[in-house]
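Trainee: predicted model, plus sequence, below.
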Amino acid sequence: MQDIAEQLLAWHALGRPFAVATVVGVSGSAPRDPGAALAVGADGEAVGSVSGGCVEGAVYELCRAATASGEPVLERFGYGDEDAFAVGLTCGGVLDVLVQPVVPGADPALDRGLALVAAGTPVALARVVTGPAAPLGTCLTVTAGTHHGSLPRSPGAAALERAAVAGARAMLEAGRTGRLVLGADGSPCAEERHGGVTLFVESYVPAPRMLVFGAIDFAAAVVRIGKFLGYDVTVCDARPVFATARRFPEADRVVVDWPHRYLDSQLDLLDGRTVLCVLTHDSRFDLPLLERALRLPLSYVGAMGSRRTHRERAAGLRAAGLTEAELARLRSPIGLDLGARTPEETAVSVAAEIVAHRRGGGCLPLGAGDGPIHHDRPEDGGAIGDRAAGDGAAGARPAGGRGLR
């Protein structure tokens, strides 16, 4: 929802009702991840996407109906063998979509959540998608220090709400979006249980950081593709004649400093989503930087250079005391073997390796295999109701099935 938050807040500020359809469960070869959203305003204007086109029309109509009725709905879209081109996913996957009407002022917790998302404040929106403990769409807005909204008061509800807030806060700290399944007593569950609740938690955190060390021509191309992938990008180089905003207009910041010293100054702002691209291939800069970087819990650390440079660099890092396990985290020479020559081609190679590392891709041509195109990530959760799968692949129901309402 974060990518369409600006439009949602504009509608909200004008007091206009709208409906938001959010992907809350995915299995199989579905086109969008959990959290993808489509919103439809009172005048019929649509923003965002939940499927890349497969079921957009049907979801649009559900949004219009939800705005008129004021009632949320949970809908499953799957693949129907009897009519592959009916409303559904011809790719064979399954999407669970929560369609929720929003009337400004009617739900203070959701109102507050939308405002925090638009302001860029780290926040988790936890909405009920199944379970008798609370109505569909009930929202808890959770930040690092407080929360807004509540579950309906009933025996055991206080413990369940505390667990929901704690679970959503933990997911916010990790930057995760996915399902949170709790028993009636608030205990975490692997699957839904009678009396419990399943919430879909959307974590909205600042963009992940990409640190590009080495203000060279290849860096400019890496900056551009890093921004395209949604990173907050910094270029750092100790040489002021090269590290200029004019040379890197698309970078969020250009820093003149020794790489290792700048890294040391950023420790509180780095996390498990941060990627480092070391393009200097100069041991004066590389070794002290990589000695620190490979000991941090970062997502990706890659370094440019020839195979000879890599061997010499690895030897220097071993001499500095790095273990083989720490050295194994270094992606060097940086990027995938695409036969890249130009800075732009090299940037594609680097970006491809970053995406493959993040998503668990095998780096093979898609045509070379016969498995799923999209890699399911356990932390994002599968389609709601997968535990009851028994009729069809991944528990899929025919397209447009109404069984989850």
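Mentor: Yep, it's here.
Trainee: when you work out contacts or count neighbours from here on, use the C-alpha atoms and nothing else.
Mentor: Fine.
Trainee: contacts for stretch 157-171, please.
Mentor: With contacts defined as CA atoms under 8 Å, 6 or more residues apart in numbering, stretch 157-171 is touched by 124-126, 133, 140, 142-144, 147, 150-151, 177, 180, 182-187, 201, 203.
Trainee: whichever of those residues end up buried, select them in PyMOL.
Mentor: Buried members of the contacts of stretch 157-171, defined by 16 or more other CA atoms under 10 Å, are picked up in PyMOL with:
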select buried, resi 124+125+126+133+140+142+143+147+150+151+177+180+182+183+184+185+186+201+203
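Trainee: from the contacts of stretch 157-171, which land in strands?
Mentor: In this view, the contacts of stretch 157-171 that belong to strands under DSSP state E are 124-126, 140, 142, 147, 180, 182, 201, 203.
Trainee: want to throw these into TSV with distance to residue 12?
Mentor: Listed next are these as TSV, based on distance: CA to CA, whole Å:
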residue	distance to residue 12
124	19
125	17
126	20
140	18
142	20
147	21
180	28
182	32
201	22
203	21
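Trainee: how many other residues sit next to the closest residue to residue 1 other than its chain neighbours?
Mentor: Among residues not flanking residue 1 along the chain, residue 37 sits closest, at 5.3 Å (CA to CA, 6 or more residues apart in numbering). Residue 37 has 24 neighbouring residues, counting by other CA atoms under 10 Å.
Trainee: alongside the first one, take a look at this:
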Amino acid sequence: MREIAERLQAWTAAGRPFALATVVSVTGSAPRGPGAALAVDGGGEAVGSVSGGCVEGAVYELCQEALRSGRPVIQRFGYSEEDAFAVGLTCGGSVEVLVQPVRPGAAAGLAAGIAAVAAGAPVALVRVVGGPEPLLGAALAVTAEGHHGGLGAERLERAAVLEARALLAAGRTGRLLLGGDGRPCGGRAADGVALFVESYVPPPRLLVFGAVDFAGAVARIGSFLGYRVTVCDARPVFATRRRFPGADEVVVDWPHRYLAGQAAAGALDGRTVVCVLTHDAKFDIPLLEAALRLPLAYVGAMGSRRTHRDRVARLRDAGLTEEQVRRLRSPIGLDLGARTPEETAVAVAAEVVAHRRGGNCQPLAAGNGPIHHNA
């Protein structure tokens, strides 16, 4: 929902009713994951997507019906071999979609969640997707400090807030099954209330060190992938906003000092990606020594194989363990035969995505396993 939150917030502020369709469950292969959303306002305008096209028309009709009836609904879409013309997913998977009307002044939990997502604030949006019919679509917006909305039962609501806060702290989206008294149901779906929890946290960070020509292309593709991008270099003549318009921020500082400051401030986490493009040992080694000691998602460095061997020797001399040294992705990127900065940026981004999602970096045509991975 993140990509349409600002539009939904604008509709809410203008008092425009709309229906929101959200993917709350995925089985097998599907074009979009849990949390993908499509919204339709009272005038028929649509934003977002739940399937990349397979079932958009049917979901659009469900949204219009929800606006007319005022009632939420859960609909499952899957592949049907019996009826080739049935609405479904051509990829063979199945999705469950929650469609709920949102009217001005109502749905306080959902409205608060949309506002938080639009503002970029951390929030877990909790919605009832199974259980007693009167609860379907009931929503909570949970933050680290409090919550908005309600689920109609105090003990259930209290348990849902605690569980959602834990998922928010981990940056995870998932489903919960709780009894009406808030206790875990142990998988007995018929006895409980199913909750879908979407965690929205600030975007992951991409730190690009070295204000070289390749850095501009890496910054642009990092922004395209949803990262908050920082370009850092100790040389003010190169580290300028004009040279890196695709970055969220450009910093003039010694790379290792900037990284240490960000770590001390708690601004880095297990999703942070570090790309070292400086080609200069006096910058690279202190920076890599610090980065490889931190629990970051990915640390890569540009350079030849000879440069890599020299780096590894220096890092070992600096006291890094073999496990820490093995975390270094160098030479950076996948072997795509890249030469230009833009091609190199694609190679780097491909390795980052593969590392994040658990991809094996082989052509999809070369295998017969699942297309989508869960790392």
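Mentor: Structure received. Here the structure is a predicted model, which means the values were calculated and not measured.
Trainee: report the TM-score for the pair.
Mentor: Once superposed, chain against chain, the TM-score is 0.96 (TM-score structural alignment, normalised by the length of the second structure); 373 aligned residues with a CA RMSD of 1.5 Å.
Trainee: contacts only, for the residue nearest to residue 1 of the first structure.
Mentor: With the criterion set at CA under 8 Å, 6+ apart, residue 37 of the first structure makes contact with 1, 4, 20-23, 48-50.
Trainee: let's see it at 10 Å
Mentor: 1-4, 20-24, 47-51, 97-99 (CA atoms under 10 Å, 6 or more residues apart in numbering).
Trainee: how about residue 137 of the second structure?
Mentor: 71-74, 98-101, 107, 110, 126-130, 151, 195-196.
Trainee: among the residues you listed, which ones are in strands?
Mentor: Using DSSP E, the contacts of residue 137 of the second structure in strands are 73-74, 98-101, 126-130, 195-196.
Trainee: export those to CSV and tack on distance to residue 213 of the second structure?
Mentor: What follows is these, written out as CSV (distance: CA to CA, whole Å):
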residue, distance to residue 213 of the second structure
73, 51
74, 50
98, 46
99, 47
100, 48
101, 49
126, 44
127, 46
128, 49
129, 49
130, 52
195, 47
196, 44
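Trainee: just the buried residues of those.
Mentor: By 16+ other CA under 10 Å, these give 73-74, 98-101, 126-130, 195-196 as buried.
Trainee: state the pair within those residues that is farthest apart.
Mentor: 101 and 195 (17.8 Å; CA to CA).
Trainee: what helix or strand is the residue in the first structure that residue 342 of the second structure lines up against located in?
Mentor: By TM-score structural alignment, residue 342 of the second structure lines up with residue 344 in the first structure. Element membership for residue 344 of the first structure, per DSSP states H and E: helix 343-359.
Trainee: what residues sit buried inside that helix?
Mentor: Quick answer for helix 343-359 of the first structure (16+ other CA under 10 Å): 343-354.
Trainee: now for the residue of the second structure most remote from its centre: which residues touch it?
Mentor: Residue distances from the centre of the second structure (CA atoms, centre = their mean) peak at residue 317, which lies 37.4 Å from the mean C-alpha position. Listed by CA under 10 Å, 6+ apart, the contact partners of residue 317 of the second structure are residue 311.
Trainee: now it: how far from residue 311 of the second structure?
Mentor: Residue 317 of the second structure sits 10 Å away from residue 311 of the second structure, taking CA to CA, to the nearest Å as the criterion.
Trainee: repeat for residue 122 of the second structure
Mentor: Where residue 311 of the second structure is concerned, residue 122 of the second structure sits at a distance of 38 Å (CA to CA).
Trainee: could you do residue 227 of the second structure as well?
Mentor: 27 Å.
Trainee: quick check: residue 197 of the second structure touching residue 174?
Mentor: Yes: with contacts counted by CA atoms under 10 Å, residue 197 of the second structure reaches residue 174, the gap being 5.4 Å.
Trainee: now for those two: what residues contact both?
Mentor: Common contacts of residue 197 of the second structure and residue 174 (CA under 10 Å, 6+ apart): 24, 34-35, 126, 164, 167.
Trainee: sitting in helices, which of those residues do you find?
Mentor: Here DSSP state H is the test, and those give 164, 167 as lying in helices.
Trainee: what number of residues lie near the aligned partner of residue 292 of the second structure in the first structure?
Mentor: Alignment of residue 292 of the second structure against the first structure is given by TM-score structural alignment, with residue 294 as its counterpart. Close neighbours of residue 294 of the first structure, defined as other CA under 10 Å, add up to 22.
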